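Q: Turn this into a model:
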Amino acid sequence: MKKNNYNNIDYDFINKIIEYTDIIDILSKYINLTKIGNNYFSICPFHKENNPSFIVNKSKKFYYCFGCKVYGNIINFLIFFKKKTFIEVVNELSSLNGIYINSNNIYKKKYNLYSESMKNINKLYIENLFNKFNFYKLSFFFIKKKWKLNVIKLFNIGYSSHLLINKFLKINKINLNILVNIGILKKKNNNYIDIFYNRLIFPIFDYINGNIIGFGGKNLYKKNLPKYINSSDSKIFKKKNCIYGLYQVKQIYNNNISKLLLVEGYTDVISLFNIGINYAVSSLGCNLTNDQIKILFNNTNELILCYDGDKSGFNSLYNLINKILLYLTDDRRISFIIMPKNEDPDSLLQKIKKEDFINIINSSIDIFDFIFKFYENNSNSFYNKINIINNLIKYIDLIPGKLMKFFFKKKICKKFNIDINELNSFLYKKNENYIYINKFINNPIRILIKFLLDKPELHKLIIIPSELKIINNYEMIIFLKIIFICYKYNINKNLLLFFKNYKYFNYLYKISKINILIKNDNNNKIFLHVLNKVYLLLYYNNYDNIIKKIKSIKLLNDIDKKYLIFLNKKILKLSKNFVL
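A: Take a look at the predicted model:
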């Protein structure tokens, strides 16, 4: 597939569209994707095949087909799959993401004009802040906040005062409607109003290219006016996909961000940076959107949410749970900080030391404990417990991470003294093959060993695929030894006695004494079900070993490629039979 010609449209803009777009969300509308490890697989839509060889990597926003060698990003896919022009695809994706463009390629000219205007206005705001009179007038605020000069400059903080916009228009000689379009002026009747007049200015940067796309303004004097205002949505600013401070964090960590601390306001971010906590960002209020969540997790796998310690802040965190759980994969961590009553990070940092706040961060509670916190005072009566459990299990299906889902179920069971098998039975009561088992034997290989010890004739059902590479661990060695002995001596009873002089007899004896309660009497069916589960786990292990070996798709040799395709087919077939 050839590289597309992006014509006169900015590469920054193209990168912005690709960055904002969730490639999995789009592709899943047209092809069936199955997640295996960190990648998604499908039958290739660009050539005929029986086995899935089309791979999509969500984090790299890239697809590749092992069969026909086609590859590219979301723009390439839509051009070739939907037979659309480049401009049509860019229009479609820009509209989806709320980014302005038009089909006549005017975008670059207009965007540059808007961006340049924002940059020049901000220069005036900064100059105005450092004007001796204004800086002296505002010094009470900076002294109270204890903000350092380098932090003020890092965030390009400015100040809007009387006749500043008139000065800008005189210097730049641009149409007033430009300032309306970018949210600096508001037209009312025949008059133009400077919405940021007499406010401390916080420029909002595009987190990808560092362009100024909007402003936040803090009212310092008039009590009858809103304390904070943001730019209204415009041709270059959409609040729903902006994260304040993320550009600065990315510059500091060179795009390698281990965690992000999400707070509500500009001053929270700046006060945290001021004491060296330079991974703080703001959602521009307490209403976190899906777009913002995607942006956050595109940049880190650990998110700590710290909203204000008032009723609205606490309620906002609670309302976020249903939304943010949808992004809780096994490689991500979400935790919460509950601030003291009527405090936010900015106000609290004026009363406590840096070390104290770091202790607060380190004491953040994970999302599951945070969920339980809402119900801790209402779990006394029997009927309340039933109601709470019903509410909690609704969250289970929201969680995409299989391990996360499993540990959340374990927490529910521990909290309310429920056996996890009973909970699973309730959740998946249609699964006829479900087995109630002791904790020690909660392992598919041990279950198979238990079955063979009880009914050695089941060994005749075992045919280990020749292409399967076996894990060399203690339990697998014992399992294979049992199969070998059963086949060699055609053992159909008293298998345990045969191992009396073996070093692992005590281990086998322990397993033999454990009772397994099975829902139906079809031992053969249960045994084959667990056996296939073991095969599936082994295929997964083989797949992971291939991925670790090749590291890059360009290093695939023909043998690895064929084996990887074979593994994909086996895993897809076997995984349909299991609820994990």
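Q: CA only for contacts and neighbour counts going forward, please
A: OK.
Q: For residue 304, give its distance to residue 346.
A: In this view, residue 304 and residue 346 are 16 Å apart by C-alpha to C-alpha, to the nearest Å.
Q: before we move on, what about residue 54?
A: Taking C-alpha to C-alpha, one finds residue 54 at 49 Å from residue 346.
Q: which one of these two has more residues nearby?
A: residue 54 (24 against 19; other C-alpha atoms under 10 Å).
Q: Now the helix or strand containing residue 140: buried residues?
A: Assigned by DSSP states H and E, residue 140 falls within helix 132-145. Using 16 or more other C-alpha atoms under 10 Å as the test for burial, helix 132-145 gives 135, 138, 145.
Q: wait, isn't the first one in contact with residue 129?
A: It refers to residue 135. Yes. In terms of C-alpha atoms under 8 Å, residue 135 counts as a neighbour of residue 129; the distance is 5.6 Å.
Q: can you give me the helices in the stretch 101-250 of the chain?
A: 107-129, 132-145, 149-154, 164-172, 176-181, 246-253 (DSSP state H, counting those that start in this stretch).
Q: this one next, for a side-by-side:
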Amino acid sequence: MISQSFIQELLDRTDIVDVIERDVPLRRAGANYSACCPFHSEKTPSFTVSPTKQFYHCFGCGAHGNAIGFVMEYGGMHFVEAVNELAARIGLQIPAQQAETGAGSQPDSARAKLQGTEGTEGTEHSPGALLEAMKVAARFYREQLKLSKNAIDYLKQRGLTGATAARFGIGYAPAGWQNLHTPFPGQPENATKRLLVQVGLMVEGDGGKCYDRFRDRIMFPIVNLKGRIVGFGGRVLEKGEPKYLNSPETPLFQKGRELYNLFGARRAIREAGKVIVVEGYMDVVALSQHGIEYAVATLGTATTPYHIQKLLRQTDNIVFCFDADSAGKKAAWRALEDSLAQLADGKSISFLFLPEGEDPDSYIRNHGRSAFEKLLEQTLPLSVFLFRELSARADLKSSEGRAKLVQDAKPLLARIAAPGLALMLVKRLTEISGLSERELEGILKIRRVTAFPVREKPSRPKPVSPYEWLLQILLYHPAYIQKLDRELLAYDQEYEKEVVALAALVEFIDAHPHIGGGTAIPLMTIHFRDSPYRALLEQAASKTLGWDGEIDLEAEFAGAMARLHEMKRKQRMAVLHNKSLSTLTPEERQELQRMAMP
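A: Presented below is the predicted three-dimensional model:
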């Protein structure tokens, strides 16, 4: 946990004007500064920054906060991410982070950063050294692009200008097997290779021989929400497989959590009030060159709940744009499934299917920006796409077909946490199926939703049960299963769903003892896709998204276990108390006396 004293020191040493001016052009207005608000669209400036009080406030939308709050809101970061970002900008070392990484003084040169942890074979390099290596590699690829006529001609054929290539940091990885060591002069060869293998830029083959992962490819740097390069995507120039090659999972990069161009598109997303999710790097770049700068792309993987969570922190409206072929529709359906548990009332997810044979890149080059924007006016809302697909799988003219539709809809509706949306979908299902809402409730086993919730006086939130805490902790860090008391998984009527889900999760982790890191939750999500516990596990997983560095896992795990032991003790005591004293065995009497002792 980051101490309050450190937070105060960070704020004392940070000038909020400098922080905000990196992203928002400020103008002096008396003792303060003003600008058009970055958090909502406006023509007259209502966003004020006070250098004396060190806070910002928007008189239009009410946005308000300090330097940390601005970085969180504007960058879509969690608290710890924002603190790390600000601390890095001013060279302030976080004590807890220093203890975890063993970092000493800040290196003051690129060479020192790259050396990171000089030492024995197999030593892992520091995060700073890994990030510096990615920066050096990106610069090398950009320089190589200037030297490659074939690569430049290819980009010109795709309609890209030099300005666009520069804006996205596009580069070129030359052909050959041992090119990447050249931008790292003065480094011991083995240390450089270990570093580049660790960040996924080189591959270690048989006998320990290393070679470049990316060869003869156009290179797209992948930037995280802190503005740091964490991976690359490489596209072949001519024919070849794979067409796109992405960085592997590394300490810096997890493809299920990152989105191409999200960092660069943040302001455009806020101004447009929406984000377009496409499938390829070139789709994003082509759209941007034609003036549609609020597009992002997944990184060679299906959309994940993490992607959706990240995007919904940036905007209330997500548009998934896919090809009209079967693969595109399959990807759209997967995105719909992963969106259901993340949606809240007031948020919107819709789908755009391009004409046959087109992708965003080709469509905007062939038809232009205006035509593409007209397509955006014809997107399918999630509710329409949901029932269109379900209806296509059933014969709605027959009773059996309508019954199939209801059963297919059942697990999907169970995942929806937004009460308003759930109400509208149930009403739509009654229209299609011919059943009444009451009849549907009996079939779907869902709580009756009669109206949108009425906002009442704030009350204390319902405490999270220890079973839910354990679900969240094991999803986030499966290794804690080694400390779990299995006897606590006994049936508990009050928390039946949580206990059964926890037992299923424990069984899965037992069968996959090596899962961990960035792959744990995605693997579990796939495994429990058709499980009755899916919605519960998805909700538990979504609550871990902001945990990085903010949660004392050891203390929370111990606390959950202690609460469970106390619950079980009280339950057992109640069972014994409910028995007639004459029917208690000597052992039960002794047990009751022990439990009654303070």
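Q: Report the contact partners of the residue nearest the centre of the first structure.
A: When C-alpha atoms, centre = their mean is applied to the first structure, the residue found nearest the centroid is residue 297 (4.0 Å). Residues counted as contacts of residue 297 of the first structure (C-alpha atoms under 8 Å, 6 or more residues apart in numbering) are residue 303.
Q: In terms of helices and strands, where is residue 349 of the second structure?
A: strand 348-353.
Q: mean deviation of whichever helix or strand comes after that strand from the first structure?
A: The helix or strand immediately downstream of strand 348-353 of the second structure is helix 360-367, counting by DSSP H and E. Compared with the first structure after fitting, helix 360-367 of the second structure deviates on average by 2.5 Å (mean C-alpha distance after the TM-score superposition for the first structure).
Q: just to revisit the earlier point, contacting residues around the strand holding residue 349 of the second structure?
A: Here strand 348-353 of the second structure has contacts from 316-324, 328, 332, 339, 375-376, 378-382, 385, using C-alpha under 8 Å, 6+ apart.
Q: What about these, which are in helices?
A: 328, 332, 339, 375-376, 382, 385 (DSSP state H).
Q: Once you drop chain neighbours, what's closest to residue 236 of the second structure?
A: residue 217 (4.6 Å; C-alpha to C-alpha, 6 or more residues apart in numbering).
Q: Can you find the partner of that neighbour in the first structure?
A: Structural alignment (TM-score structural alignment) places residue 217 of the second structure against residue 199 in the first structure.
Q: got a list of what that match touches?
A: 159-161, 217-220.
Q: From these, list the buried ones, please.
A: Buried members of these, scored by 16+ other C-alpha under 10 Å, are 159-161, 217-219.
Q: what stretch of the second structure does stretch 232-249 of the first structure fall on?
A: The aligned range for stretch 232-249 of the first structure is 248-265, by TM-score structural alignment.
Q: in the stretch 451-580 of the first structure, which spans are helices?
A: 474-489, 495-498, 505-512, 523-550, 558-575.
Q: Residue 120 of the first structure: which of these is closest?
A: Closest of the helices of the stretch 451-580 of the first structure to residue 120 of the first structure is helix 523-550, at 49.5 Å (criterion: C-alpha to C-alpha).
Q: neighbours around the aligned partner of residue 459 of the second structure in the first structure, how many?
A: Under the alignment by TM-score structural alignment, residue 459 of the second structure pairs with residue 568 in the first structure. Look at residue 568 of the first structure: counted by other C-alpha under 10 Å, it has 21 neighbours.
Q: Could you do residue 463 of the second structure as well?
A: With other C-alpha under 10 Å as criterion, residue 463 of the second structure counts 6.
Q: Distance check, it against residue 456 of the second structure.
A: 18 Å.
Q: rewinding a little: now the strand holding residue 349 of the second structure on the first structure. Mean distance?
A: Its matched residues in the first structure lie on average 0.9 Å from strand 348-353 of the second structure after superposition (mean C-alpha distance after the TM-score superposition for the first structure).
Q: That strand maps to which residues in the first structure?
A: Strand 348-353 of the second structure maps onto residues 333-338 of the first structure, going by TM-score structural alignment.
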